[in-house]
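1. Have a look at this prediction, sequence included:
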Amino acid sequence: MAAFNLTPSGPSTFILMGVPGLEAAHGWISIPFSMFYIVSLLGNFMLLFVVGKEQTLHKPMYLLVCMLALTDISMSTSVIPKALCIFWFNLKHITMGGCLTQMFFLHTVIVIQSAVLVTMAFDRYVAICNPLRYTTILTNARIAKLGLLGLIRAVLIILPMPLFLSRLPFCANRIIPHIYCEHIAVAKMSCGDSTVTRMYGLVTAFVVIVLDLTLIALSYGLIIRAVLRISSKEAHQKALNTCTAHICVMLISYSPCLFSYMTQRFSQGISSHVHVTLSNFYLLVTPMLNPIIYGVKTKEFRDKVGKYTCRR
């Protein structure tokens, strides 16, 4: 049996455990999963619907919010339906092709979302530091090009991950202690040398996060400098209020993602169900909160939502 478990095998299926150690509670765990997922879909589709219907919202800022909503929908949908199948029907098997596809799609969307957050920071910088040139610097066409650039960057960065893994031999024991095919969790199951794919994943995450957070910090550094030059306290408050929604979204996006990533790679003392819980928080709660934050913090959008939801 030991020899069998160490024997490499061809492409087959993997088994997703769900939440390790809490298998007996999968039915109960599925309740918040399904509720958060439904609220996330309703909120983000409402945002897309309102922006699409209202001509006055066809502005760079709201186009970026729509891009963020699309990444939220894609991110949660790439994981949650399969997770619910595990919780409700015990359908834990996933083919190797399906696993690598899910991994590629999920990680690509995460990198795209990071690019969208960087573009949002640049949008706020232009709005505060160069308000008179805002409409000429940030046009809808330019925002679309930046979105396309973010998509191309994400695909080029993430594509090598499943390609490296597809070339590795996997042992007969193909149990993934997770609800989805996380890159490192899959790499750990390989019987071969997975150093290259592990290092590539580590370097890629480090470069993307450091680069994007540096650009965001630079934008807000310039914003703070411009705000401090304004003598009026009311103008201070108004300028900072335009950044509140983006700052909140940025914090709830990067903080759990970074913490989950670091614990997955470097903290061996943390149990598997804690790792999975942190990942679920990022994939469930963040997509649910983003449309709520923009609905509460952005008066123009809030008024338009009220126009449709409160209509008799």
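-> Structure received.

2. Only C-alpha atoms from now on, for both contacts and neighbour counts.
-> Will do.

3. how about stretch 251-261: buried residues?
-> Residues of stretch 251-261 classed as buried: 252-254, 256-257, 260-261 (neighbour count, 16 or more other C-alpha atoms under 10 Å).

4. Residue 68: which of the residues you listed is nearest?
-> Checking the buried residues of stretch 251-261 against residue 68 with C-alpha to C-alpha, the nearest one is residue 253 at 10.8 Å.

5. what's that closest one in contact with, if anything?
-> 282, 286 (C-alpha atoms under 8 Å, 6 or more residues apart in numbering).

6. just to revisit the earlier point, can you add distance to residue 239 and give the buried residues of stretch 251-261 back as JSON lines?
-> Formatted as JSON lines, the buried residues of stretch 251-261 follow (distance: C-alpha to C-alpha, whole Å):
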{"residue": "252", "distance to residue 239": "22"}
{"residue": "253", "distance to residue 239": "23"}
{"residue": "254", "distance to residue 239": "23"}
{"residue": "256", "distance to residue 239": "27"}
{"residue": "257", "distance to residue 239": "28"}
{"residue": "260", "distance to residue 239": "33"}
{"residue": "261", "distance to residue 239": "33"}
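
7. Among those, which ones are in helices?
-> Those of those mapping onto helices are 252-254, 256-257, 260-261, per DSSP state H.

8. burial count for residue 6?
-> Residues lying near residue 6 (other C-alpha atoms under 10 Å) number 14.

9. Presented hereafter is structure B, for comparison with structure A:
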Amino acid sequence: MVTKLSSNQTSNQDFVFILTGLPGLHNVQHWLSFPFIIIFLVALLGNVAVPLIIIIDKCLHEPMYYFISILSVVDLIACLSVLPSVLLTLVFGSLSVLPDACFLQMFCVPFIGVMQSAVLVLMAYDRYIAVCKPLRYSTIVTNTFIVKAFLLFTIRSICAVLPIPVLANLLPYCGERSVQNIHCEYLSVINVACARTTISDNFHYIIFPLVGLPDATLIGLSYYRIVRVTLQLKSKEALQKTFSTCSSHISVFALVYLSVLLSTVLSLSENHMPPYMPPLSSVIYLLIPPTLNPLVYGAKSKQIKKTVLKHFRNIKSTLTDKQRTHF
């Protein structure tokens, strides 16, 4: 049970959390700001460019590319909600964060993870219908279906994640409120509470089996059916087209789930590793998918690659014409 506030405890609105950075690396952690700045710029550029390209090019106005746009927007929110505080903490050595801002970030981080998983489910379902039921594709995967599915998964994500900041906010905080992390990660924050509950200690680990495992199962079943149908195709061209279309989705699926799995394993074994590894891994697993997803789609999606190259040629041609006119 959480005890009542005593004389040395304060309301959760009367103090600030201090993000102290990476334990054991305080003297050198500012050097890590440089790779994080590069990651931020790459992720920001990629996740802004992909939706813009899809919006501009009418050839990409298809459900598959709509899902890619949604994933890019989710990845962009991941970068904007985490990286600014990470960079400030690394550069200045520590950062004061108001409780409400900390709890908001605490909500955003797992919400983004659950939404990424939801979008991957929709993408797998989209490819399943396209490959296994191509004649019914246009009647099943409609714009209405996309909007309804997106709203449904958004509500699911909010319901799954909202207890995390609520449970953290209900805990009493007193004395030292220094959070040994570079962002407001749930476990790091509740470690500075005066008292904790069994629910607050373990709820963070409940989300993955309740949300991640069912999503991963649905994705696995979808691609299993796709592989079965694909192997029955006699046309080599059809096989190549199916593999080309699905390979980018499978790559992104592997990136997201392997990052989450790695972070979970490191979190559970934090007593057997350097103290800076758990907080560092909690940020890296958030940043790997947003940074690499646009590159994966740019490399593996022929239509997106073709559109990007076309716009680069147009820009190059325009600049060349201006130079000729100038001289």
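-> On my side now, so go ahead. Since the structure is predicted, the reported quantities are computational estimates derived from the model, not experimental observations.

10. From residue 140 of the first structure, how far off is the residue nearest in space to the middle of the first structure?
-> The centre of the first structure sits closest to residue 110, judged by C-alpha atoms, centre = their mean, with a distance of 3.9 Å. As judged by C-alpha to C-alpha, to the nearest Å, residue 110 of the first structure and residue 140 of the first structure stand 23 Å apart.

11. again, but for residue 94 of the first structure
-> Taken as C-alpha to C-alpha, the span from residue 94 of the first structure to residue 140 of the first structure is 40 Å.

12. Do you have the helices of the stretch 51-200 of the first structure handy? List them.
-> Under the criterion DSSP state H, counting those that start in this stretch, the stretch 51-200 of the first structure carries helices at the ranges 60-77, 80-89, 96-129, 134-137, 140-158, 160-166, 183-187, 195-228.

13. list the contacts for whatever residue of the second structure lines up with residue 103 of the first structure?
-> With TM-score structural alignment as the matching criterion, the partner of residue 103 of the first structure in the second structure is residue 106. For residue 106 of the second structure, the contact set (C-alpha under 8 Å, 6+ apart) comprises 164-165, 184-186.

14. In the first structure, which of these still touch?
-> Contacts conserved in the first structure for the contacts of residue 106 of the second structure, counting by both residues aligned by TM-score structural alignment, their matches' C-alpha atoms under 8 Å: 165, 184-186.

15. Who wins on neighbours among those residues?
-> residue 184 leads these on contacts (other C-alpha under 10 Å) with 28 neighbours.

16. That one pairs with which position in the first structure?
-> Checking TM-score structural alignment: residue 184 of the second structure goes with residue 181.

17. ok, the residue nearest to the centre of the first structure - contacts?
-> Per C-alpha under 8 Å, 6+ apart, neighbours of residue 110 of the first structure: 71, 75.

18. Kindly recompute the last result at 10 Å.
-> In this structure, residue 110 of the first structure makes contact with 71-72, 74-75, 116, 154, 253, 257, 283, judged by C-alpha atoms under 10 Å, 6 or more residues apart in numbering.

19. and what of residue 4 of the first structure?
-> 171-173.

20. again, but for residue 89 of the second structure
-> Contacts of residue 89 of the second structure (C-alpha under 10 Å, 6+ apart): 18-22, 29-30, 33, 83, 95-96, 181-183.

21. Going by neighbour count, which of these comes out on top?
-> residue 183 leads those on contacts (other C-alpha under 10 Å) with 33 neighbours.

22. My read is that that residue contacts residue 108, right?
-> No. Here residue 183 of the second structure lies out of contact with residue 108, judged by C-alpha atoms under 10 Å, at a distance of 11.5 Å.
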